[in-house]
Every structure is written in C-alpha cells, then in structure tokens.
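[1] Take a look and give me a structure for this.
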Amino acid sequence: MFLSLAVILIPVLLIVWFFTRTPDEPNIQQVDWTSMTASARSHARYPVLAPAVVPEDWRPTKARYANRGDRWVGNTISAGNRWELGFLTSQNVYLAVNQSDEPRRAFVAAVTRSATEDGKVTVGRYTWVKMVSPDGRTRALTTTIGSSTAVIVADAEYPVLTDFAQMLTTS
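    Predicted coordinates for the structure are as follows:
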C-alpha cells in the first residue's frame, strides 16, 4: 500500500512544486533606447520626446518608431508617424511615452484605454491633461507638442507621471 501511494504521490508533489514556485526575477528583455531615439528624431516630422538620462536601475523595455503606413504592433498599420518609449522602474512600474501625429482623439483613446479627463497640470513648459481609465487603474498625461500628441501612460498615480514628464526633452 505504501509503494502504491508513493508511486502516485511523488509525481503529484513534483507537479505541484513545479507549477507553484515563483521565479526569482522575471527575464525582461532590454532594448537600446538611445539609438532608437536618435533614429526617431531624425525621421519624425515633430519634436520627439525622450528623457536625456534615466536612473541606472530603470530598464528600457520598448523603443520603436513607425512612419505613417508602416507595420505597427499586432500587424496593424500605423495611422501616423508614431513613437513609443517604455521603461520599467526600480519599483516595477511601467512608464511609457507615446507620440503620434495621427488624429488626436483616436490616438489618445487607444493609448489610454479610453480614459477620461481628470484635470490639468503644468510640467515644465507644457500643460498636460490628466486622464484616468474607466477602471481607475491606468493614469495618463496628454499634451500637444508641435504637430503631435504626446501621451505619458502608467499604472501609477499622477506624481509618478509628472516626475517622468519632467525628465522628457525634445533634443
């Protein structure tokens, strides 16, 4: 009876252990955001936002640019010249700046998960519209820079977004 129980119990315990263990640190693929920023700035028809420097413990996870008509995420076609730059902070908060010269309303709705206006804040030389998603989880700041709409988005409170906005420059 003990042998029969061991034959069944040992594989079950191994399966439970394998599927319930937590990895030490997720494997996050980092990208070279500085060269992609330079490339976007040379191709875009508007001033491209990006930080001059970021804290050493931030991990750049996205940096991509597409011209109008190019393939974008999920095999969609970009409706405008589009820029996206995202970082994972040391507190594992994802912050991204999205920018495009496509129609403002559709772009903001897509990037902010159909967020609604939640006030305004001035950061540096720009006045940003604060936005919050219907479920209250995602917050965003939007503004117009040149012929583009810029959106900073995060699953964090507004002070985190305004701190990130202060880091952004167009050169």
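[2] going forward, measure contacts between C-alpha atoms and count neighbours the same way
    Fine.
[3] The closest residue to residue 126 other than its chain neighbours and residue 99: what is the separation?
    Closest residue to residue 126 apart from its sequence neighbours, by Cα to Cα, 6 or more residues apart in numbering: residue 143 at 7.1 Å. Going from residue 143 to residue 99 by Cα to Cα, to the nearest Å gives 10 Å.
[4] longest helix of the chain?
    helix 2-20 (DSSP state H).
[5] The most centrally placed residue in the chain: what's its closest spatial neighbour, skipping adjacent residues?
    By Cα atoms, centre = their mean, the chain has its centre lying nearest to residue 96, at 3.3 Å. Nearest residue to residue 96 in three dimensions, chain neighbours excluded: residue 86, at 4.0 Å (Cα to Cα, 6+ apart).
[6] this one as well, want them side by side:
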Amino acid sequence: MQRFTQGFYGYVVAMGVCLVGVVIFLFVTPQSRTERIPRVDYSIDVANLRRDAPFPVWAPEPVPANWVPNSSRATNQKGVVTWRLGFATAERRHAMLIQSDEKPAAGFASRMANTDQATGSVRIAGESWEQRYRKDKNQRSLVRLLPGSTVVVTGTAEWDELTALASSLKQQPKPTETPTPTPS
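    Alright, predicted model coming up:
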C-alpha cells in the first residue's frame, strides 16, 4: 500500500483523484449555452426627464426589433442634465442614445463621439444628422444639435443600425399639470 502513497505513483493517484473530482463537478454543475443580456426598463428615466429636463426629451418609439435596452442613466450635475440609454442591437453590437444640455454643445458632441471630425451628413426622418467615425475605436456617431440640447447616437453598431435608432426617436411631451381643485 505504501507504494501508492509515496513517490511517482502517489502523485499519479492524487492527480487522478483530483481529475475525477473536476469531471464530476463539471457534469453536476448546470451550464447555460444561451446568451444572457441584462434588460432594463428605462420608462422611469423617461418620465423623470419629461418632468425635470429643461429641454425636449427624445426616446425611441418603438425600440428597433430584437434590440435589448441594457443600460439607462439620467444625471443632473451642476444643472447639466444628461441621459444615456444603451442597447445591444439585433446583431449584438453596441448602440447608445445620449442627450444633454451641456454647453458648449459642439464640445459635448465631440466628447461623446470621440472625435470632432465630421465625415458627412445624412437625412433621417426628414432631419439632418452629422456623421462622425473614429476608426481606431470602430465608433460611428450621428450628431444632431438642437436648440437647448444635443442628441448623439453612437456605438460600434453599423450605420444602418444607428440610423434605425435615430429614426425611431420621438419627442416626448411634457406631462400636463393638472390643477389641484380648491376646496369650496
């Protein structure tokens, strides 16, 4: 018995026991072969922005088919309101809608697009959008400067995917204030 607990044979037996344990663990542990992309509900951010943002809010209606909204973050820092809404596209690329009233608008757009160089312009849903491309980051951006805010649609998604997101954007109405009835 001593020859299996010492020396080379002991090492082989110990390694065999460990490998059997690992194989059993792998068979017993459940494994998922499907992709799991977290989905977020951004309707609360839209409702808060509609109420609080000093500019008209644009949101996708409807979200392009088979896209998954996976991040939403609205901030108000030092009076600057910014909203970032991220998506995994149907092709599993990244696209993001960013809107802000940060000044200067051109500087904000350049920072979000990671470039200040326009590569062209395109008409989407009757509106003119500036195209920007940063090759080393494989980042495409569509920029629209509006009165009071800047809208940027950006990401590693292809131009047609970014165009689909930009064309789905609808201006969200401000909530109507209902006056509280006065007691008689």
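[7] care to give me the TM-score?
    Taking TM-score structural alignment, normalised by the length of the first structure as the basis, the two superposed chains have a TM-score of 0.77; 158 aligned residues with a Cα RMSD of 2.8 Å.
[8] Strands along the second structure, start to end?
    57-60, 68-77, 80-88, 94-100, 118-124, 127-134, 139-146, 149-155, 169-172 (DSSP state E).
[9] want to throw the ones you listed into CSV with distance to residue 161 of the second structure?
    Listed next are the strands of the second structure as CSV, based on distance: least, Cα to Cα, whole Å:
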stretch, distance to residue 161 of the second structure
strand 57-60, 13
strand 68-77, 13
strand 80-88, 11
strand 94-100, 8
strand 118-124, 12
strand 127-134, 13
strand 139-146, 10
strand 149-155, 10
strand 169-172, 13
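[10] residues shared between the contacts of residue 143 and residue 99 of the first structure?
    149-151 (Cα atoms under 8 Å, 6 or more residues apart in numbering).
[11] re the thing from before, hang on, isn't the residue nearest to residue 96 of the first structure packed against residue 64?
    No - counting by Cα atoms under 8 Å, residue 86 of the first structure stays clear of residue 64, with 9.3 Å between them.
[12] Those two: who's more crowded?
    With neighbours defined as other Cα atoms under 10 Å, residue 86 of the first structure and residue 64 compare such that residue 86 has more, 23 against 18.
[13] Now do the same contact list for the more buried one.
    Contacts of residue 86 of the first structure (Cα under 8 Å, 6+ apart): 60-63, 94-97.
[14] Mind picking the two most distant members of these?
    Spatially, the most separated pair among these is 63 and 94, at 13.2 Å (Cα to Cα).
[15] Look at those two and report which has more neighbours.
    When residue 63 of the first structure is set against residue 94 and neighbours are counted by other Cα under 10 Å, the residue ahead is residue 63, at 22 against 18.
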